[in-house]
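Undergrad: coords below, sequence missing:
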């Protein structure tokens, strides 16, 4: 077999092993070392050690454990119930106010934590019973929570954007600035949809009862000041420090971690047990991401050494695609990969295959990264492997999984609408970076 054929065999075996359920990080390392030994001999072991050290010393990746810790400690500050209740009352005059409040809470909490499973689970315990008790259609209620909980993948400070920036060599600061308007666009589309449903058919999203809505504005304002304002202040401080050049992403992440501790202490929730759980979960998730990074680098390096990337590049170039057709093809493939794979595997294993093609088709890696972040929303919402649906099912066993799947489909369609808008109005990606950085 020629080296390119060996490279394609390597990729095929990897996909097969992933489908069989083997651990992704160690499968990547084993495949990279095995085929690397075939290609370059003993030196592959030296490269493995050097790359493992390089990942651990990468300044960009330092932000990951700090942002994760901020998310886990904020999650344990028990701020979510206060935030949801105050937003629910503040939006009481809006059609489908409970759904709008749920989406706003999801967006804020997802921004603060970036942990999809945590947001969907907590909102499933808090907002889903409230919506069902108010007479909401169960499909609409479940779709709101599943879709809203995934916004943290796109809205900064997103862990996904940090990983993409490290893989593509794109500034994380610019990625964060570029993701703000697309993230707000998607959240706004969700809210417009639920308000439209509430206006057209009030039975699927009834208004709050007079008893529940009969709360003085002074009380509502106090609740917002003690729940909404502290969390927004933390988010604005972290993002503002990054976007205005006051701190690097990992320095801002350190500020966020400290802010999360202070927030938990202010609410009287900073106990040793909660702190220990946050540290443990941070270490566990960080180790997974870092070993994925090591494995992906070893695998992609050996794959390139065997000319596997060249084979794919020749095939795609041979299709004689336009820039738009290439973008659509890439996004379709990423969408399909989202069915069996998680976002970390897509970003670390498969996105690097597209990166060498970007300059051939004249695609800006910044724009491509935001499209990928938007597209990866679908991996959490697309049946049969819609992880958001299964997170919700785990805390709401009385809900039928098919009803949850049907509930997320309109929101899945809105993700595609947002992608079409970005294709046609790329200024949504470039406006904030151009204003801030030229």
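TA: Arrived safely, thanks for sending. Source: prediction; values computed, not measured.

Undergrad: drop to CA atoms for contacts and neighbour counts, all remaining ones
TA: OK.

Undergrad: which residues in the stretch 151-300 of the chain form helices?
TA: 159-168, 172-200, 210-213, 217-243, 249-266, 272-305 (DSSP state H, counting those that start in this stretch).

Undergrad: second one coming, line it up with the first:
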């Protein structure tokens, strides 16, 4: 077999082992080291140690020299260097800090106050409880970026209230599932940090580019919720006085000031300090983590047990992302060295695609990958395969990254592996069936596709803020 054929075999084995359910990070590292041993094999380096063997050497010395000869391969140097590179990456340092901020905020009992306040404030809006749930999801998802936590918490809090208010089960479920995924798109997004590290695109420009698409998607969600509530009132009946009591305007303003503004201020302070160059993402994430602790103390929800849980979950998630990077870097280095990247590039060139066709093909592949894989695996492993091809079609990596972030919303919403639906089903009342949840999320998937179409037709939705603030 030629080296490019070995590279394609390597990629095929990786996909096959993924579907067997083997942990992806270890799969990447094992294949990278295994095929890398073949790729970087140098008989002279290997026999350099063996040649020091002589008849007088004891068993211990002989074994030591044989082991030294076996490990005298550049793949092990590559693996160590890649591990150090990931651990020393300044961009990735922001990940554990933003995660910690999210886990602390999740445990600060803010969401129940926020949902109740927005529910009362929007009582005269069609589908008011759905609107309140969606805005709460969007704000909380932005603060945490942890899809499972947002969907689970809102499912425990908002779903029973919506069902009690006679909301359609599918409609209510779709709102919570779709709203809970917004945190992987709207800054400060963990996903965008990972994409920035994988692509080399400035995280500051990515954050500014994601703002308008994120707000556009939230706006489309709200239009759908309000519009369907007007056209089909039975799915979202107007609340009665017993379900949502009349509260004086002054009291509503106090409730908003104590529930909405503190969390919104924390998010805007963190995001604003990054976008206006007042702090690096790592420095802003540090302030956000401290602000999360202050919020928890202010709401009297801070305990050492919650602190311990937040630290543990942060370390666990960060370790997963970092080892995925180590495995991906090792795998991709060996894959490129064997000529696999060149084979893919020549294959795509031979298809004679237009830029639009390439974008459509790439987004279709990422959409399909979202069924069996999580966003972190797609960004770290598969998106780098597309990145070298962008220059062939004159596509800005910034624009491509925002399209991918939007596309990955669907990975949490589309059957059969709609993780948001499974998160919600795990805590939903027994009468809410999984098929009803699937039916509820599909209209929101259509909203995502509409948003992606708007971005392609009007690319200034992506480029306006980065160009206005930082120039071309």
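TA: Nice, I can see it. Bear in mind the structure is a predicted one, so any value in this text is a computation, not a measurement.

Undergrad: picking that back up, can you check which of the helices of the stretch 151-300 of structure 1 gets nearest to residue 357 of structure 1?
TA: helix 159-168 (11.9 Å; CA to CA).

Undergrad: follow-up on the earlier one: if we compare the helices of the stretch 151-300 of structure 1, which one ends up closest to residue 366 of structure 1?
TA: helix 172-200 (6.4 Å).

Undergrad: By how much does that closest one deviate from structure 2 on average?
TA: Here the mean offset of helix 172-200 of structure 1 against structure 2 after fitting is 0.4 Å, by mean CA distance after the TM-score superposition for structure 1.

Undergrad: against structure 2, where does stretch 296-309 of structure 1 fall?
TA: Aligned using TM-score structural alignment, stretch 296-309 of structure 1 spans residues 328-341 in structure 2.

Undergrad: Need the residues that contact the matching stretch.
TA: By CA atoms under 8 Å, 6 or more residues apart in numbering, the residues outside stretch 328-341 of structure 2 that reach it are 3-8, 10-11, 25, 28-29, 31-33, 35-36, 39, 78-79, 82, 342, 380-381, 385.

Undergrad: 6 Å - rerun?
TA: 3, 4, 7, 28, 32, 36, 381 (CA atoms under 6 Å, 6 or more residues apart in numbering).

Undergrad: now do stretch 202-213 of structure 2
TA: Against stretch 202-213 of structure 2 from outside (CA under 6 Å, 6+ apart): 187, 196, 275, 461, 462, 465, 466.

Undergrad: buried set for it?
TA: 203, 204, 205, 206, 207, 208, 209, 210, 211, 212, 213 (16 or more other CA atoms under 10 Å).

Undergrad: Let's have the helices of the stretch 151-300 of structure 1 in CSV, adding distance to residue 324 of structure 1.
TA: Conversion of the helices of the stretch 151-300 of structure 1 to CSV gives the following (distance: least, CA to CA, whole Å):
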stretch, distance to residue 324 of structure 1
helix 159-168, 20
helix 172-200, 19
helix 210-213, 49
helix 217-243, 30
helix 249-266, 32
helix 272-305, 26
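
Undergrad: Quick check: which of those is nearest to residue 362 of structure 1?
TA: Nearest to residue 362 of structure 1, of all these, is helix 159-168, at 14.9 Å by CA to CA.

Undergrad: and that closest one, which stretch of structure 2?
TA: Aligning helix 159-168 of structure 1 against structure 2 (TM-score structural alignment) gives residues 190-199.
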